[in-house]
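K.L.:
3D model of this:
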Amino acid sequence: MVLVIPSKEVDELIMDTGFISISIEKIKELTERNGFFVNRERAESDESIRQIIPYVVMQNLDDLYLLVRRLSSQTEKRLHGMYSIGIGGHVNDRDEGETPWMKFLSGMEREMNEEVIIKNSVGWPKYLGVIKESTTPVNRVHLGIVFQIKADIEGIKEKDKFAWEFANLKDLISKYDLMESWSKYVIDVLNT
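P.N.:
Alright, predicted model coming up:
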């Protein structure tokens, strides 16, 4: 069971597409008021709802970005071979918290710790904005909530699913054409 919001409610609040600067309070309110859980199979194909996905950009203590490439062993075939600078995934009904937003925050923390070996973080992730896209079937059923965090990162845990490296902004830009769309939006913001 994954956290979703009706697409109609998302579209009423966020009319544009791409990377959108909107207050975290508005996203929290949208999630609290309209968030509910459905089985993942339905969520992946029902365009009347959008899955709310934490998407965390991670930097190491040297300000280099954690860059991962999705391997063919991943379940999401549509993203095989693509590079990403965001770590995250679905928020589950089993995540801690009594409200949809509390579950979102604990789900974000769970996803970071499931995927990355973090020795220590410098504070809580900083909210950057949202990514709403409608160009592909994948994007029409997801809404990315983008955060950034600096941490002492040892590597990634899911080596069977990802190849990884640390990269500066110039390196990220050089791989821009191989990035998944959400990462492109984030790189555009970082590069301004």
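K.L.:
contacts, neighbours, all on C-alpha from now
P.N.:
OK.
K.L.:
Please name the residues that touch the most centrally placed residue in the chain.
P.N.:
Centre of the chain computed as the mean C-alpha position; nearest residue by C-alpha atoms, centre = their mean is residue 55, 1.9 Å away. With contact set as C-alpha atoms under 8 Å, 6 or more residues apart in numbering, residue 55 has these partners: 86-89, 108, 144-147.
K.L.:
what's the helix or strand for it?
P.N.:
Counting by DSSP states H and E, the secondary-structure element that holds residue 55 is strand 49-59.
K.L.:
Show me what secondary structure element comes after that strand.
P.N.:
Next helix or strand after strand 49-59 toward the C-terminus (DSSP H and E): strand 65-70.
K.L.:
related to what we said a few turns ago, just the closest of the contacts of residue 55 to residue 97, please.
P.N.:
Closest to residue 97 out of those is residue 108 (12.0 Å), distances taken as C-alpha to C-alpha.
K.L.:
Tell me how many other residues crowd the closest one.
P.N.:
Around residue 108 sit 25 other residues, with neighbours defined as other C-alpha atoms under 10 Å.
K.L.:
Regarding it, what is its secondary structure?
P.N.:
What DSSP: H, G, I helix; E, B strand; the rest coil gives for residue 108 is helix.
K.L.:
Could you also give me the structure for this next sequence, so I can compare it with the first?
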Amino acid sequence: MSATSTVSEEQVLVVPTTELHAIGHFQGFSAEVDRYLKPLLASSALAYRPRSAMEEDPSFKQLIPYVLMRHTDSQGVVWLFTYQRGQGGGESRLRAKRSVGVGGHISTLDANHSQAAADAGLYRRGLERELAEEVRIEGPYREQMVGLINDDETPVGLVHLGVVHVFDVESPQVTPCEDDLADARFLPVNEILSQIEHYESWSQIAVRALFG
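P.N.:
The predicted model follows:
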């Protein structure tokens, strides 16, 4: 794995799309986390490459942790943390759309140069860093990795591979740490489903697969 970086541009973790297809191509959501993620993270073809080039190159997939925060109230109603993407940084092609997912790229910021290249903790550090940058979760929660998203039907999805996590929060107290997470609040899953066309494609795929 190459950890070469430049001062001027973010270097993000990618895997050749052919590596995904060799395991088995899928469109939408797959619950087979172990089948896909373990071999992809162990691949010798895993590398850091300039983000701007990767955003336009479908021969690579950028690995993206995608965290849904769920709260089940005392009446058994399931709520999800949602927000509207602002006009600031991040993926410009998703601006102004609603989302239920928090997360982002794994980059050279997460590389531990004191360890071997195939560092098992790399993905975890990327997840924790992105989450801490975007939200503050008040209170305890339980976490599980539930699936992957591959969406080759949209320009954004064509160059990204999402790893879906669900955080079951004890209290619906999640505070955005970035202005780009606008109108942040918990909404009942049924309400989200009724307005699902206003959400970004990954959110549509995840909500329908997990709650539809």
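K.L.:
So after superposing, what's the score?
P.N.:
Here the superposed chains carry a TM-score of 0.90, computed using TM-score structural alignment, normalised by the length of the first structure; 191 aligned residues with a C-alpha RMSD of 1.9 Å.
K.L.:
The residue nearest to the centre of the first structure pairs with which position in the second structure?
P.N.:
For residue 55 of the first structure, the aligned residue in the second structure is residue 66 (criterion: TM-score structural alignment).
K.L.:
now do residue 141 of the first structure
P.N.:
Structural alignment places residue 141 of the first structure opposite residue 159 in the second structure (criterion: TM-score structural alignment).
K.L.:
residues touching its match, list them.
P.N.:
Contacts here follow C-alpha under 8 Å, 6+ apart; on that basis residue 159 of the second structure touches 54-62, 152.
K.L.:
among those residues, which ones are buried?
P.N.:
Taking 16 or more other C-alpha atoms under 10 Å as the criterion, what is buried in those is 54-55, 58, 60-62, 152.
K.L.:
Which of these sits closest to residue 176 of the second structure?
P.N.:
Distance to residue 176 of the second structure across those (C-alpha to C-alpha) is lowest for residue 62, with 24.0 Å.
K.L.:
so how far is residue 26 of the second structure from the closest one?
P.N.:
The span separating residue 62 of the second structure from residue 26 of the second structure equals 16 Å under the rule C-alpha to C-alpha, to the nearest Å.
K.L.:
again with residue 35 of the second structure
P.N.:
Summarising the geometry, the distance separating residue 35 of the second structure from residue 26 of the second structure, computed by C-alpha to C-alpha, is 12 Å.
K.L.:
Equivalent analysis for residue 48 of the second structure, please.
P.N.:
According to C-alpha to C-alpha, residue 48 of the second structure stands 24 Å off from residue 26 of the second structure.
K.L.:
Next: residue 138 of the second structure.
P.N.:
Taken as C-alpha to C-alpha, the span from residue 138 of the second structure to residue 26 of the second structure is 36 Å.
K.L.:
can you check residue 80 of the second structure too?
P.N.:
Taken as C-alpha to C-alpha, the spacing of residue 80 of the second structure relative to residue 26 of the second structure amounts to 26 Å.
K.L.:
In terms of neighbours, single out the busier of these two.
P.N.:
Neighbour tally, residue 80 of the second structure and residue 26, criterion other C-alpha under 10 Å: the higher count belongs to residue 80, 26 against 14.
K.L.:
Tell me which residue of the first structure lines up with the more buried one.
P.N.:
Matched across to the first structure, residue 80 of the second structure falls on residue 65, judged by TM-score structural alignment.
K.L.:
give the contact list for that match.
P.N.:
Contact analysis of residue 65 of the first structure by C-alpha under 8 Å, 6+ apart lists 57-59, 85, 166-169.
K.L.:
hmm, try it at 6 Å
P.N.:
When contacts are counted by C-alpha atoms under 6 Å, 6 or more residues apart in numbering, residue 65 of the first structure is found next to 58-59, 166-167.
K.L.:
what do you get for residue 127 of the first structure?
P.N.:
residue 147.
K.L.:
hang on, it in a strand?
P.N.:
Yes. If the criterion is three-state DSSP, then residue 127 of the first structure is within a strand.
K.L.:
returning to what we had before: using a markdown table, please lay out the contacts of residue 65 of the first structure together with distance to residue 192 of the first structure and neighbour count.
P.N.:
As requested, the contacts of residue 65 of the first structure are arranged in a markdown table below (distance: C-alpha to C-alpha, whole Å; neighbours: other C-alpha atoms under 10 Å):
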| residue | distance to residue 192 of the first structure | neighbour count |
| --- | --- | --- |
| 58 | 18 | 26 |
| 59 | 17 | 22 |
| 166 | 20 | 19 |
| 167 | 17 | 18 |
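K.L.:
Brilliant, that's me finished.
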